[in-house]
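Student: how would this look folded up:
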Amino acid sequence: MTSPADVAAALGRARLVPVVVLDDAADAGPLADALVAGGLPVAEVTFRTAAAADAIRAMADRGDLLLGAGTVLTPAQVDQAVAAGASYVVSPGLSRAVVERCADHGVLALPGAVTATEVQAALEFGLGTVKFFPAGTSGGAPAIAALTAPFADVRFIPTGGIGPADLAEYLRIDAVVAVGGSWMVPRDRIRAGDFATVRRLTAEAVALGRADQG
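Tutor: Model (predicted):
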């Protein structure tokens, strides 16, 4: 099993995390093809639909994507996600029960934290990386930059309300491991089977991320 540190490092190399909502697990394969072809073999599949576990399983079984489960609210969902092949678990908020169940399974936990109190609580749970969510309405990149002063060793994955126009602003912050977004995996395009558009948007997002690194 890949260690939490290895998974965090892989997310850092990707720089982008597509946040996916799948209504039908049958779309998982074509979506995975589009992400890989677009140069971004990583995804966070959210537990917002009944198809999530089956979709994660279908994508994880390929062996060429780094799969995470998102919107995980309970220990039972952690169990489902790990059983399906998720290598990391993302939550909108900070739950001790969820974090501890992730530790039991040896998978990376990425809970949501946007205030100094929440970040400090995450540190007390032994975590060094948190999801900054919802980023767009919680102060955005300037808020993350401010938090890095008292929490110099904490790393952030901002998600929520981020698009191509403000991607670079987040990626310029050294403490940002990667940025989560759904603009390259629009739910309506996936529903429509328009995976050519998903591939194009993914490739464009990857190019934006690389341009910032350059």
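Student: When you work out contacts or count neighbours from here on, use the C-alpha atoms and nothing else.
Tutor: Fine.
Student: if you skip the residues just before and after it, what's nearest to Gly93?
Tutor: Nearest residue to Gly93, sequence neighbours excluded (CA to CA, 6 or more residues apart in numbering): Gly112, at 4.1 Å.
Student: okay, now the one you found: neighbour count?
Tutor: Neighbourhood size, Gly112 [other CA atoms under 10 Å]: 27.
Student: Equivalent analysis for Ala97, please.
Tutor: Residues near Ala97, counting by other CA under 10 Å: 14.
Student: Nearest spatial neighbour of it, chain-adjacent residues omitted?
Tutor: Closest residue in space to Ala97, ignoring its immediate chain neighbours: Pro75 at 6.3 Å, by CA to CA, 6+ apart.
Student: And Arg200, by the same measure?
Tutor: Residue nearest to Arg200 in three dimensions, not counting chain neighbours: Gly38, with 6.6 Å by CA to CA, 6+ apart.
Student: one more to line up against the first:
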Amino acid sequence: MTNNVQVLEAYKVVPVIQISSLDQVRPLAEQLITNDLPVAEITLRTKPSLTSLEVIAKEFPEILLIAGTVLNNQQAHSAFNAGASMIVSPGFSPQTIRFCLDNGLDIIPGAMTPGEMEQALDFGLKTIKFFPAEAAGGTKMLKAVSAPYKELRFMPTGGIHPANVNDYLALSSVVCCGGSWMVDPKLMADNDWPEVGRLIRHARTLTSNNSN
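Tutor: Coordinates of the predicted model:
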């Protein structure tokens, strides 16, 4: 997983995307590439999500393609077949983790308790999703757990926005942050791609000077 994590660390922010229509996929991918944020976490919350993964994998191979909100190994298998190169889950499912490890598929599982973090280490995982970040104690919680679990690095997601993203990125244990503000579902539904592009550029500018 080293190469993919290095990509995440380089870009610092991961757009968490909810696709409501296949018509959104190509213009969104173009905005991500044009504005220097070729990373997409497509959440498996909507009907077009798996087909969206297939389109991006086929037509935009330069994008690091992540399947998000993966709840079980069946969804992980479907995402893998659709072309995802990484799985992100909101919670900690040993079955899903084992499936991904057995099939050479990178996974960043969700975890918010020391017990889950220790299980991640038992699986040999070094990067986890801290979710829901703000509700689970935010940067104070991350500072606290980073002391005993020095091997772990985190991708905080949940409640991340322009006003607090750099607070998280300032922590040496944070690889990157997941956020959806630059890919607002309403803007995409309205086909306001210029504004989506502006928000992506702003996110890159906002976080580019943060070298934790």
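Student: After superposing, what score do the chains get?
Tutor: For this chain pair, the superposition-based TM-score is 0.97 by TM-score structural alignment, normalised by the length of the second structure; 211 aligned residues with a CA RMSD of 1.1 Å.
Student: returning to that earlier point: how about the counterpart of the residue nearest to Gly93 of the first structure in the second structure, what does it touch?
Tutor: Superposed on the second structure with TM-score structural alignment, Gly112 of the first structure falls opposite Gly110. Contacts here follow CA atoms under 8 Å, 6 or more residues apart in numbering; on that basis Gly110 of the second structure touches 88-92, 128-131.
Student: Mind checking which of the residues you listed are in strands?
Tutor: Among these, the members falling in strands (DSSP state E) are 88, 128-130.
Student: picking that back up, residue contacts, the residue nearest to Arg200 of the first structure?
Tutor: 199-203, 206 are the contacts of Gly38 of the first structure under CA under 8 Å, 6+ apart.
Student: Would you mind giving the ones in strands among the contacts of Gly110 of the second structure as TSV with neighbour count and distance to Gln31 of the second structure added?
Tutor: Shown next, in TSV, are these (neighbours: other CA atoms under 10 Å; distance: CA to CA, whole Å):
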residue	neighbour count	distance to Gln31 of the second structure
Val88	24	22
Ile128	28	27
Lys129	29	25
Phe130	29	27
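Student: Any chance of a markdown table for the residues you listed, columns distance to Gly138 of the second structure?
Tutor: Output for those, formatted as a markdown table (distance: CA to CA, whole Å):
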| residue | distance to Gly138 of the second structure |
| --- | --- |
| Val88 | 19 |
| Ile128 | 15 |
| Lys129 | 13 |
| Phe130 | 9 |
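Student: Closest one of these to Ala136 of the second structure?
Tutor: Nearest to Ala136 of the second structure out of these is Phe130 (CA to CA; 8.3 Å).
Student: Check the gap between that closest one and Thr46 of the second structure for me.
Tutor: Look at Phe130 of the second structure and Thr46 of the second structure: by CA to CA, to the nearest Å, they are 23 Å apart.
Student: The second structure: matching residues for stretch 134-147 of the first structure?
Tutor: With TM-score structural alignment as the criterion, stretch 134-147 of the first structure aligns to 132-145.
Student: distance between the ends of the matching stretch?
Tutor: Terminal-residue distance, stretch 132-145 of the second structure (CA to CA): 15 Å.
Student: what's the spacing between it and its chain's center?
Tutor: Centre-to-centre, stretch 132-145 of the second structure and its host chain are 17 Å apart (CA atoms, centre = their mean, to the nearest Å).
Student: how about it: buried residues?
Tutor: Neighbour counts over stretch 132-145 of the second structure (16 or more other CA atoms under 10 Å) mark 132-134, 136, 138-139, 142-143, 145 as buried.
Student: Could you do stretch 82-90 of the second structure as well?
Tutor: So for stretch 82-90 of the second structure, counting by 16+ other CA under 10 Å, buried means 82-90.
Student: what's the mean deviation for the biggest helix by length in the second structure versus the first structure?
Tutor: Determined from DSSP state H, the single longest helix within the second structure is helix 193-208. Here helix 193-208 of the second structure, set against the first structure after superposition, deviates by a mean of 0.6 Å using mean CA distance after the TM-score superposition for the first structure.
Student: Look up the counterpart of that helix in the first structure, residue range please.
Tutor: With TM-score structural alignment as the criterion, helix 193-208 of the second structure aligns to 195-210.
Student: Name the residues of the matching stretch that are buried.
Tutor: Within stretch 195-210 of the first structure, the residues that count as buried by 16+ other CA under 10 Å are 195-206, 208-209.
Student: Over to stretch 171-184 of the second structure?
Tutor: 171, 173-184.
Student: Mind picking the two most distant members of the residues you listed?
Tutor: Ser173 and Asp184 (27.4 Å).
Student: how about the strands in the first structure?
Tutor: Under DSSP E, the first structure gives strands at 16-20, 42-46, 66-70, 88-90, 108-110, 129-132, 155-158, 179-181.
Student: Relative to Asp6 of the first structure, which of those is closest?
Tutor: Across the strands of the first structure, closest to Asp6 of the first structure is strand 108-110 (CA to CA), at 9.2 Å.
Student: once aligned to the second structure, how far is the closest one on average?
Tutor: Mean for strand 108-110 of the first structure is 0.9 Å (mean CA distance after the TM-score superposition for the first structure).
Student: Relative to Gly12 of the first structure, which of the buried residues of stretch 195-210 of the first structure is nearest.
Tutor: Out of these, the member with the shortest distance to Gly12 of the first structure (by CA to CA) is Gly209, at 11.5 Å.
Student: and the closest one, what does it touch?
Tutor: 15-16, 167-168, 171 are the contacts of Gly209 of the first structure under CA under 8 Å, 6+ apart.
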